[in-house]
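1. Predicted coordinates and the sequence they were generated for:
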Amino acid sequence: MKALLVRKPYGEENVGISEVPDPVPQKDEIVVKVLYAGLNPIDINVVRNKTVYGLKPDPHIPGSEISGVAETSGKNIKKGDRVLLYPRWFDGTCKYCAGGKEYLCLNGGIFGVLTNGGYCEKISVPEKMLLKIPDGVNIEDAVSIPVGGLTALHALNRTAASSGQKLLVYGASGNTGLFATILGKYRGMEVFAVTTKEWVKKYGASSVYPHDKIPADLKADLVINSLGGDLFAESLDHVGLGGKIATFGVFNGANVQVNLAKIYTQELEIIGTTGGTVAEMKALIGLMQEQSIRLPTDKVFGIDHLKEAIQAYSGRTNGRILLRVQ
């Protein structure tokens, strides 16, 4: 089968299409024909070998966010079903799996980082990592659920986000930011978007601000900041008394300086959040179907044009960048 491989010394200049063996399914695994794949910061960092998790094997097939069609059958997934991949390996036996936190599995990891990913024609994965895409959900929209959507939903759940609260979302036109905006509005929150893209208002934001134009008196119950870097320290200025800030990304940098006095005198909470559970992903799929949620797509590239896709990612203006595998 065809697969996109990145090789040492990594980077966009060292990716290319290669012929690799078809996957051989192990016990309880399903073979999936990959149709679409998302492009997220985690995938870009894999290509550049800059993940915080480490990377193997080498050469490496990136791709953590996958939708496709089952080519074999299992107990619940049948051949021909449209499916989404839950992007975390988990054994179901460690203390975190037993506690309902399979995304923290001691013996697991992120699909496409600690194992080869889905920028290829076929994958073989345990059936427990696959969820059906129901009728009424577009497969192009569905592919944004496993990383962008699940991460945002889990962050809202972890912070107990609720109706009537003010939510400030940094990077609101990005993958996770847009989902946080949509889901925050659905929960009855008043959503303020930090972005230069006015179209985000169509997805639930009441106001849109560039990061340097946020009103000084805007204080939120919850700030979601997936960017890190200097914008993280800046965003603390907009957390209200007793409020929370959720962090799950460092695309702008992992090291920041913060005013600890502000955190303890105002009783602010900094909450780290990552991934999400299979149950949360299933719930989000159901919500997408129930609410007929559609997502904007800016451009779709073939996997043989990953370099161009990454270039377009930083300059996108109207939604997601997707990869069409076949």
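-> Great, that's in hand.

2. from here on, contacts and neighbour counts on C-alpha atoms
-> Will do.

3. the helices in the stretch 51-200 of the chain, which residues?
-> Under the criterion DSSP state H, counting those that start in this stretch, helices of the stretch 51-200 of the chain are mapped to 95-98, 139-142, 150-158, 175-186.

4. do the same with the stretch 201-326 of the chain
-> Per DSSP H, counting those that start in this stretch, the stretch 201-326 of the chain carries helices over the ranges 230-235, 260-265, 278-290, 306-315.

5. take a look at this one as well, against the first:
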Amino acid sequence: MPLRADARRLRRWGARAPRRHEEDPRHHRVPAAHRGARAAARWGRRVPDRLPPPRGARRHPAAHRPVARALARRARRPARAARRGPPHRARHPRDGRDRRAGRAAALGPQGQAREGRAHGGAVLRAAYFKEHGGADKILYGDYPDPAPAVGEVVVRVRACALNHVDMLLLDGRFPPPEGLPHVNGCEVTGTVETLGAAVQGLARGQRVIVFPGFSCGTCEYCLRGERTVCVRYGYLGAHKDGGYAELVKAPASNVLPLPEAIGFEAGAALPLAFLTSWHALVARAELRPGQTVLVQAAGSGVGSAAIQIARLMGARVIATVGADDKVEFAKALGAERVVNYRREDFVEAAKTWTNKRGVDVVIEHIGGETLEKSVYALTRLGTLVTIGSHDTHWGRLDLRHVYGKNLRIVGTNLGSIGELRTILDGVAQGTLKPVIDRSFPLSNARAAVQYVLDRKNKGKVLLVS
């Protein structure tokens, strides 16, 4: 093309190319009938109709039309009525309906309405937290009611025990998988409030205890009977909202009858602490009569349970505590030797107590330096069972002691429903006794959490309602 002709073409269209935020009129050609004869003559030929006939006024002014003209036409445009579709179809978002209405069902209260609520929604009172931190982050107020699905049960909580996992969830070291807000509480007893469809063997008002572990029942580990290592394993109060509330929901298969001989508060001390200690000593360590056991943190729920279970199995017990006022407490449970680890080396104490032999089993749930030193306290062919990490998730091991003395380092996190039934029988018969330090009302959950964080408890701390 000659240079002069090309220059005339540039002057006709304008030498400046459209900027990124502008629309190029050449890319939006419209029929000549809409542009007028003068524009058609300038093009020199009829432009084919590339766009469908317009349906009403455009939402935005076309790029080739002056803005003032477009605004004037928009001002003269009559208001259109909201379009309505068939009743079986969802309306268009611009039909005048409140856009938040579609989210109301998902965010609103669940379950049936209860009396005494002015807004008609079903809510309960719960102690929950919306952000991570200390006990001051615990709030007490309204919370959505749990609605039972098929095969689920809603339990009215009568007692719920506090556990260290609650503190990990609260401070963020173990963030709740479902996000915030969250309701803690793994160990629950109460009465059946509502039964979901297809639930059999339970009745409304029946006294029950909730097994806190959830499993899929279909993975390879569940089929082998090892449900505690299920690939989708979870805890009540950790992976789902728990018992710091008036009501809690659980699968019907996790809800067991609570014997009449066991009170609600005593029963709430069993599902996690007692069950974990039982599984650690009986199933994992395979404790035998005459063996020696070192129990760390005897003042905790797990520690106080482990002393009793070890004594029930015929073993001898040495225990550690963090305060002098807990020494007699541990001895009353059956410990022969109690060490205040703040003033005395428990490794040397264990060696002296066993005539330099070392203990056969260590129950450890502290982590860090306590885990490392616990290995030194073991005898040859000894077993260390770790069931928690109260201080830190990390710990060092001197591997020379592990392979040199053929030690076993075993982990466990709960037990089975069958083992929980065995524990219930033992408590009902009086051979095992849950240790309860004190109870707080649900409305004072913040004080209960602070009491546990300060390590003042000797045994279990409960919330009751």
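-> Ah, there it is. Remember, it's a predicted structure, so these values are computed and weren't measured experimentally.

6. Quick TM-score on the pair, please.
-> Once the chains are laid over each other, their TM-score by TM-score structural alignment, normalised by the length of structure 1 reads 0.94; 324 aligned residues with a C-alpha RMSD of 1.7 Å.

7. Turn the helices of the stretch 201-326 of structure 1 into TSV, columns for mean neighbour count.
-> Shown next, in TSV, are the helices of the stretch 201-326 of structure 1 (neighbours: other C-alpha atoms under 10 Å):
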stretch	mean neighbour count
helix 230-235	18
helix 260-265	12
helix 278-290	18
helix 306-315	16
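
8. which stretch among the ones you listed comes nearest Val169 of structure 1?
-> Of all the helices of the stretch 201-326 of structure 1, helix 230-235 sits nearest to Val169 of structure 1, with 9.6 Å by C-alpha to C-alpha.

9. what's that closest one aligned against in structure 2?
-> Mapped onto structure 2 using TM-score structural alignment, helix 230-235 of structure 1 spans residues 369-374.

10. Same question for stretch 85-92 of structure 1.
-> Mapping stretch 85-92 of structure 1 onto structure 2 (TM-score structural alignment) gives residues 210-217.

11. Show me which residues of the matching stretch are buried.
-> Within stretch 210-217 of structure 2, the residues that count as buried by 16 or more other C-alpha atoms under 10 Å are 210-215, 217.

12. end-to-end on it?
-> In stretch 210-217 of structure 2, first residue to last residue: 17 Å (C-alpha to C-alpha, to the nearest Å).

13. What lies in contact with it?
-> Residues from elsewhere that reach stretch 210-217 of structure 2, judged by C-alpha atoms under 8 Å, 6 or more residues apart in numbering: 186-189, 222-223, 227-228, 230-237, 250, 254-256, 271-272, 414, 417, 420.

14. Ok, stretch 7-26 of structure 1 next?
-> Contacts of stretch 7-26 of structure 1 (C-alpha under 8 Å, 6+ apart): 1-6, 31, 47-49, 58-60, 122-125, 304, 306-307.

15. What subset of those residues is buried?
-> Neighbour-count burial (16+ other C-alpha under 10 Å) applied to those gives 2-6, 31, 47-49, 60, 122-125, 304, 306-307.

16. What's the local residue count around Ala75 of structure 2?
-> For Ala75 of structure 2, the count of nearby residues is 9 (other C-alpha atoms under 10 Å).

17. Need the counterpart of it in structure 1.
-> In structure 1, no residue is matched to Ala75 of structure 2 (TM-score structural alignment).
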